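Generate coordinates for the sequence data below:
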Amino acid sequence: MDTASPSSTAAAPAADHLAVTPSILYFGTPVVLLTTENEDGSANLAPMSSAWALGQVIVLGVGAEGQSAHNLRRRHDLVINLPAPEQWPAVERLAPLTGRDPVPAGKRGTFRFAADKFGAAGLCPQPSDLVGPPRVAGCPIQMEARVAAARPDAAGDFLIVEARVLRVHADPRIVVSGTQHIDPAAWSPLIYNFRHYFGLGPELGHTFRSQTPRRRTS
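Predicted coordinates for the structure are as follows:
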């Protein structure tokens, strides 16, 4: 096997980095549709994109003023639903909505109250097995969970929730036949990348809060 000389394989030096101050730091994270239970027993549905897994625990960053945080401080059941890329329009229909009435001061002028967020998004609830809040029908992965710990973040803007997963529901089409494994070749998460929606491929669209909307080209 021939060995190339270092000079032939060395990459060209990168241009100097720029010091920037992005308004948000969602550098490619999965979208979650979070279902929680309101005080009257109805369901709240909210999109979020700060979620990551530690074994069987999912760590969530939830806006401190929102209905999801309000619910999770009092009722510890939740469902973490992972939508498919083609469901991004439903996610975006939820984006400007809040389940808080009156709308929190920090959200006024940007968000509006909606009591039936499933209906507003064009999504359907599906009964859960072990927790009160419903799953989101049509989401390829749904994780029933319960809050194990919750605390404010360092700035006080978010509630950091550690949720222990109790049961995972997966669309059979993304499960390796005869196993308990999700097939990564069949499963593509919906990714939130600096307020733009992606699957594992080209951009699909952008959120109403994006500061860098894609220009249309003819």
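
from here on, contacts and neighbour counts on C-alpha atoms
Noted.

Next, the contact list for residue 138, please.
83, 124 (C-alpha atoms under 8 Å, 6 or more residues apart in numbering).

Look up how far residue 123 lies from it.
Distance, residue 138 to residue 123, by C-alpha to C-alpha, to the nearest Å: 8 Å.

Next, the structure of the following sequence, for comparison with the previous one:
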Amino acid sequence: MHKISELKVLYFGTPVVLIGSRNEDGSANLAPMSSAWWLGRSCMLGLGNSAQTAANMLRERECVLNLAPSSMVDAVDRLALLTGKTVITDRRLRQGYRHERDKFGAARLTEQAADLVRAPRVKECPIQLECMVDTTHPFGGPETNATAFHVRVVRAHVDEELIIPGTHYVDPLKWDPLIMKFCEFFGGGQNVHPSRLAEGWEMPHQLQRAVG
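This next block holds a predicted model:
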């Protein structure tokens, strides 16, 4: 029997993307997110307006979408509660966010130059998509606090081990994306790592695990 429920979170399961962008001073920024979907050569990204990445993309009109495999969950989790913003909202402070200028260093990842955009790639990510921002749309109702970015993929870099020989297709048996499901990390259908983000958002399963 179904039950009517006012769900707090609607993250039923989406791939984790590390968005590479450039700060105003030219330094690299890197941020994990999981509000993304693709159609053809385009992608729609949902970002909160308080994020440094949103400000960078509005200004620079470009980014790199670095797709993280489940094996990179440690690095992604190290970025979960970091922000490039020097001024942090009270809400984010309560969730445990702190300012970090060197995101690549904090995540122990390697910055790699892109070909067609200034934004950085992540060397360790087996799939890297260089993108240009085509359009932006306010998102989130009357009191808009987020932006939907329509980006266009202008170049794709894929580890050759993931490509089906003789084709331009990724082998789905070899590609195991890191999935965020209700603020928890999953890969290969299994919960692969505790999530700092779930702790910050006070997800009930995290609280039960903490006291159990």
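
now the helices: where do they sit in the second structure?
52-60, 73-79, 90-95, 103-107, 196-200, 204-211 (DSSP state H).

which residues in the first structure does the first one match up with?
When you say that, I think you mean helix 52-60 of the second structure. Under TM-score structural alignment, the counterpart of helix 52-60 of the second structure in the first structure spans residues 67-75.

again, but for the fourth one
Using TM-score structural alignment, helix 103-107 of the second structure lines up with residues 117-121 of the first structure.

how about that stretch: buried residues?
Neighbour counts over stretch 117-121 of the first structure (16 or more other C-alpha atoms under 10 Å) mark 117, 118, 121 as buried.

Measure the mean distance from it to the second structure post-superposition.
Compared with the second structure after fitting, stretch 117-121 of the first structure has a mean deviation of 0.5 Å; criterion: mean C-alpha distance after the TM-score superposition for the first structure.

What is the burial count for the counterpart of residue 92 of the second structure in the first structure?
Residue 92 of the second structure maps onto residue 107 of the first structure when the alignment is built from TM-score structural alignment. Residue 107 of the first structure: 15 surrounding residues under other C-alpha atoms under 10 Å.

want to throw the helices of the second structure into CSV with distance to residue 180 of the second structure?
Output for the helices of the second structure, formatted as CSV (distance: least, C-alpha to C-alpha, whole Å):
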stretch, distance to residue 180 of the second structure
helix 52-60, 19
helix 73-79, 10
helix 90-95, 18
helix 103-107, 18
helix 196-200, 10
helix 204-211, 14
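
counterpart of residue 189 of the first structure in the second structure?
Using TM-score structural alignment, residue 189 of the first structure lines up with residue 177 in the second structure.

What separation do you get for its match and residue 34 of the second structure?
11 Å.

Residue 84 of the second structure now?
Residue 84 of the second structure is 18 Å from residue 34 of the second structure, by C-alpha to C-alpha.

so which of the helices of the second structure gets nearest residue 43 of the second structure?
helix 52-60 (13.8 Å; C-alpha to C-alpha).

In the closest one, which residues are buried?
Here helix 52-60 of the second structure shows 52, 53, 54, 55, 56, 57, 60 as buried, counting by 16+ other C-alpha under 10 Å.

can you tell me the mean distance of that helix from the first structure after alignment?
Relative to the first structure, helix 52-60 of the second structure is 0.7 Å off (mean C-alpha distance after the TM-score superposition for the first structure).

what's that helix packed up against?
The contact analysis (3 or more C-alpha pairs under 8 Å, 6 or more residues apart in numbering; DSSP states H and E) places helix 52-60 of the second structure against strand 17-22, strand 28-33, strand 42-48.
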